[in-house]
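[1] My questions concern the predicted model and sequence given below.
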Amino acid sequence: MSWKAIDALDDARDATTSLLLPFDAGRWARLAFIALFIGGLGGSGGAGSNTGTTAPTGGGSTDIPTDSLPGFVTPENVFAAVIALVAVGIVLWLVWMFVGSVMQFVLVDAVVTKDVHIRKPFRERFWLGVRLFGFQAGLFVAVLAVILLPVAAVLLGSVAVTPAVGLLAIPLVFLAIALLFVVAIVMQLTTDFVVPTMIAEDRALLSSWGRVVPVFRAELSEFGLYVIVRFILGILASIAVGIAALLALLVVAIPFAIVGGGAFLALDAANVALFSTAGLVVFGALGVLFVLAAIAVGAVVQMPVVTYFRYYSLFLLGSADDSLDLVSQFRSDDDSSAPEGPTPA
């Protein structure tokens, strides 16, 4: 017995190879930019280790001399800056999520046509992205409300904290975990199958869900296997991407370490404090450049994986329903040749 969810793996591999090879820097850069918003930043957790330079060594003090700080650095200004940064961070996160919603459609257009562009398909798919973002945001708010409602009831005093309430919290925790798991599957199915359906039949999001649900029911075992395979491959790919990104970052960090060391020696020779305005500007600029380099490296490393998974879902969807097959011309079944790669842009 042949499983469509397994056969689609080989088709996705062939299609991904034909899209990415022969190597074209412009195409890779555009795909990496798209993948940046879709795949997330797997290596961002490593940035926290750079803040550990104040750990005590020996018995020395870790306090920063306040007389070396600029005059505008006061507790009030620091608090205001933290609040402002949090607000800006939330806004940037929402913008990032919205752009990522539109990029889901841009990626489908790119892998289907093998003509990778960003601006034109972004404009064309803008309102589809708005609908996807609204759906994701609404689902997120609903789940958050369900999870936080019992917590709010306790904190606001509506429910007294008793041993019975404490015991009730245990199944609620497991219920919340199960709810998050279901929501994660719904979100995955939405981006993998509903988004292509919206493009294939020019439907709204909820209408597209209504369109693919019968397909899911008819091929329940195939899509169930897809969820399992996609989950396992996602874990393995995350590990591989993380290792590759870490190795690449080590190489990228070498010139920054050299420049940073030279800047430190230059400031020390000029009797300029490290936490002076000049020092903060120099090392702040280096830090920003390194973060941008890390983001670029992460995007390039994860791009082939993001592309492969999108092809995987498209090939399975097309196998389950011919009218939703956006990649029929790329199939290698029946001894047909593998898809030819695009001409360099």
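    It's in.
[2] C-alpha from now on. contacts and neighbour counts both.
    Will do.
[3] Against residue 260, how distant is residue 318?
    To residue 260, residue 318 is 52 Å away according to C-alpha to C-alpha, to the nearest Å.
[4] Same drill for these two, tell me which one is more crowded.
    For residue 318 versus residue 260, the count of surrounding residues by other C-alpha atoms under 10 Å is larger for residue 318: 20 against 16.
[5] so what does the helix or strand containing the more buried one touch, helix or strand wise?
    Secondary structure assignment for residue 318, by DSSP states H and E: helix 277-320. With contacts taken as 3 or more C-alpha pairs under 8 Å, 6 or more residues apart in numbering; DSSP states H and E, helix 277-320 sits against helix 4-20, helix 25-39, helix 75-113, helix 220-269.
[6] The structure to be compared is supplied as follows:
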Amino acid sequence: MAWHAVRAAGESVTATRTLLSGASLAAWLRLSVLVAFVGTLVTPFLVDFNRGASLLPSIPETAMPAVLAATLVLAAAALCVGSVFEFVFLDALRGERVRLLEGSTRRFRAGLQVFGFRAALAVPAGGVLASVVLFDAPTALVVAAGVLAVALAAIDHLTLAFVVPIMLVEGCSLPEGWRAFSPTLREEWREYALYLLIAAALWGAIALGGGLLGALVAFAVLVPFGALGTAVGGALVTQGLARTVVGHAVIGTLLGPYLLVVVSLVLLVHVPLITHLRYVALFVLGDTEERYDPIPGIRAAIRRG
């Protein structure tokens, strides 16, 4: 057996380097916007897990329904945008110019199908998760919930990694894309099982590496912002203003720009990481079913080299 997934992991490094080395700053910025929705929404960078659980008790019970409703709406909107951006990102990986608005308009109907499918997967996953969290679930239910979560995550990932490229290449609907992909999946199930293991390992590396890089970026950006805040705050205090008032004013003024700079830089860091992960899937798809190869030119150029 060829084990295309192993070969793809190496070739994707070359494809990523070739794509990004020739990209302009504007293209990098557009790619970072795409990555924010197709990659880093599930990447735990700059997250304080110790304080995360303490946020819910601080919300008044009367406001909890409104908070949950707003959270669901925002999550659905992000999922919808991300589903459309999957096609736009794939266009960019195939060498097309990155155009967010035009690409989203062109791929909106296909993205809406993917959004509906992913939302349908999220409903049972959310229900099982809520039952495990809110109730004293027995061990058997927890294990079953874990198995279901893994199965649904695998289906979701196979859809994004392989069915979406087939939809783009063939210009077909989501059900037609799955019907086209299913024979290849059954015939080459070992290849795709290995790919899922490699993809999970790469996601773990991205989560860990992205988190560490994000922390370094946050600290590096904090130095100039801290120096600026100290200088401005010291100047205001010498004018007779209260130190507490000055501190709150400086923090309130600089916090927004600081977070904007940190998030922008972290997303730029994630661009090559997510790009490499997606190229792995595209190489595997073309090697197992040449008819649906979304990057034949890129593949041929790398292998000639």
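    Arrived safely. Because the structure is a prediction, the values reported are computed rather than measured.
[7] quick one: TM-score?
    The TM-score (TM-score structural alignment, normalised by the length of structure 2) is 0.85; 298 aligned residues with a C-alpha RMSD of 3.2 Å.
[8] hang on, the earlier thing: for residue 195 of structure 1, which of the helices and strands packed on helix 277-320 of structure 1 is the nearest?
    helix 75-113 (6.7 Å; C-alpha to C-alpha).
[9] In structure 2, which residues correspond to whichever helix or strand comes after that closest one?
    Tracing the chain past helix 75-113 of structure 1, the next element assigned as helix or strand by DSSP H and E is helix 119-124. Here helix 119-124 of structure 1 aligns to structure 2 at residues 101-106, judged by TM-score structural alignment.
[10] what's the mean distance for the matching stretch versus structure 1?
    Following superposition, stretch 101-106 of structure 2 is found to deviate from structure 1 by 1.0 Å on average (mean C-alpha distance after the TM-score superposition for structure 1).
[11] which other residues reach that stretch?
    Residues outside stretch 101-106 of structure 2 that contact it (C-alpha atoms under 8 Å, 6 or more residues apart in numbering): 84, 85, 87, 88.
[12] Tell me how far the second one lies from residue 156 of structure 2.
    From residue 85 of structure 2 over to residue 156 of structure 2 the distance is 15 Å, taken as C-alpha to C-alpha.
[13] what about these two, which has more around it?
    Higher neighbour count among residue 85 of structure 2 and residue 156: residue 85, with 25 against 17, using other C-alpha under 10 Å.
[14] Against residue 128 of structure 1, how distant is the counterpart of residue 173 of structure 2 in structure 1?
    Counting by TM-score structural alignment, residue 173 of structure 2 lines up with residue 204 in structure 1. Separation of residue 204 of structure 1 from residue 128 of structure 1 (C-alpha to C-alpha) stands at 8 Å.
[15] just residue 110 of structure 1 next, same as before
    Residue 110 of structure 1 is 16 Å from residue 128 of structure 1, by C-alpha to C-alpha.
[16] Which one of those two is surrounded by more residues?
    The residue with more neighbours, out of residue 110 of structure 1 and residue 128, is residue 128; 23 against 20, by other C-alpha under 10 Å.
[17] got the contact list for the more buried one?
    Taking C-alpha under 8 Å, 6+ apart as the test, what residue 128 of structure 1 contacts is 102, 105, 198, 204, 205.
[18] Residue 232 of structure 2 now?
    Applying C-alpha under 8 Å, 6+ apart, the residues near residue 232 of structure 2 are residue 250.
[19] do that again at 10 Å, thanks
    226, 246, 247, 250 (C-alpha atoms under 10 Å, 6 or more residues apart in numbering).
[20] which of those residues sit farthest apart?
    226 and 246 (13.9 Å).
[21] neighbour count winner among those two?
    residue 246 (18 against 15).
[22] Show the contacting residues for the residue lying closest to the more buried one once chain neighbours are set aside.
    In space, and not counting its chain neighbours, residue 246 of structure 2 is closest to residue 233: 5.9 Å by C-alpha to C-alpha, 6 or more residues apart in numbering. If a contact means C-alpha under 10 Å, 6+ apart, then residue 233 of structure 2 has 227, 241, 243, 244, 245, 246, 247, 248, 249, 250, 251 as its contacts.
[23] okay, now the corresponding residue of structure 1 for the first one: neighbour count?
    Matched across to structure 1, residue 227 of structure 2 falls on residue 258, judged by TM-score structural alignment. Using other C-alpha under 10 Å, the number of residues around residue 258 of structure 1 comes to 11.
[24] can you tell me which residues contact residue 258 of structure 1?
    residue 264.
[25] Over to residue 237 of structure 1?
    231, 243, 302, 305, 306 are the contacts of residue 237 of structure 1 under C-alpha under 10 Å, 6+ apart.
[26] Any figure for the gap between the aligned partner of it in structure 2 and residue 6 of structure 2?
    Residue 237 of structure 1 maps onto residue 206 in structure 2, with residues paired by TM-score structural alignment. Using C-alpha to C-alpha, residue 206 of structure 2 is found at 18 Å from residue 6 of structure 2.
[27] same thing with residue 36 of structure 2?
    27 Å.
[28] When these two are compared, which one has more neighbours?
    residue 36 (23 against 15).
[29] Can you tell me, leaving aside adjacent residues, what's nearest to the more buried one?
    Using C-alpha to C-alpha, 6+ apart, the nearest residue to residue 36 of structure 2 is residue 267, at 6.5 Å.
[30] quick one: contacts for the residue nearest the centre of structure 2?
    What sits nearest the mean C-alpha location of structure 2, by C-alpha atoms, centre = their mean, is residue 39, with 1.4 Å. Counting by C-alpha under 10 Å, 6+ apart, residue 39 of structure 2 touches 32-33, 82, 86, 203, 206, 267, 270-271, 273-275, 277-278.
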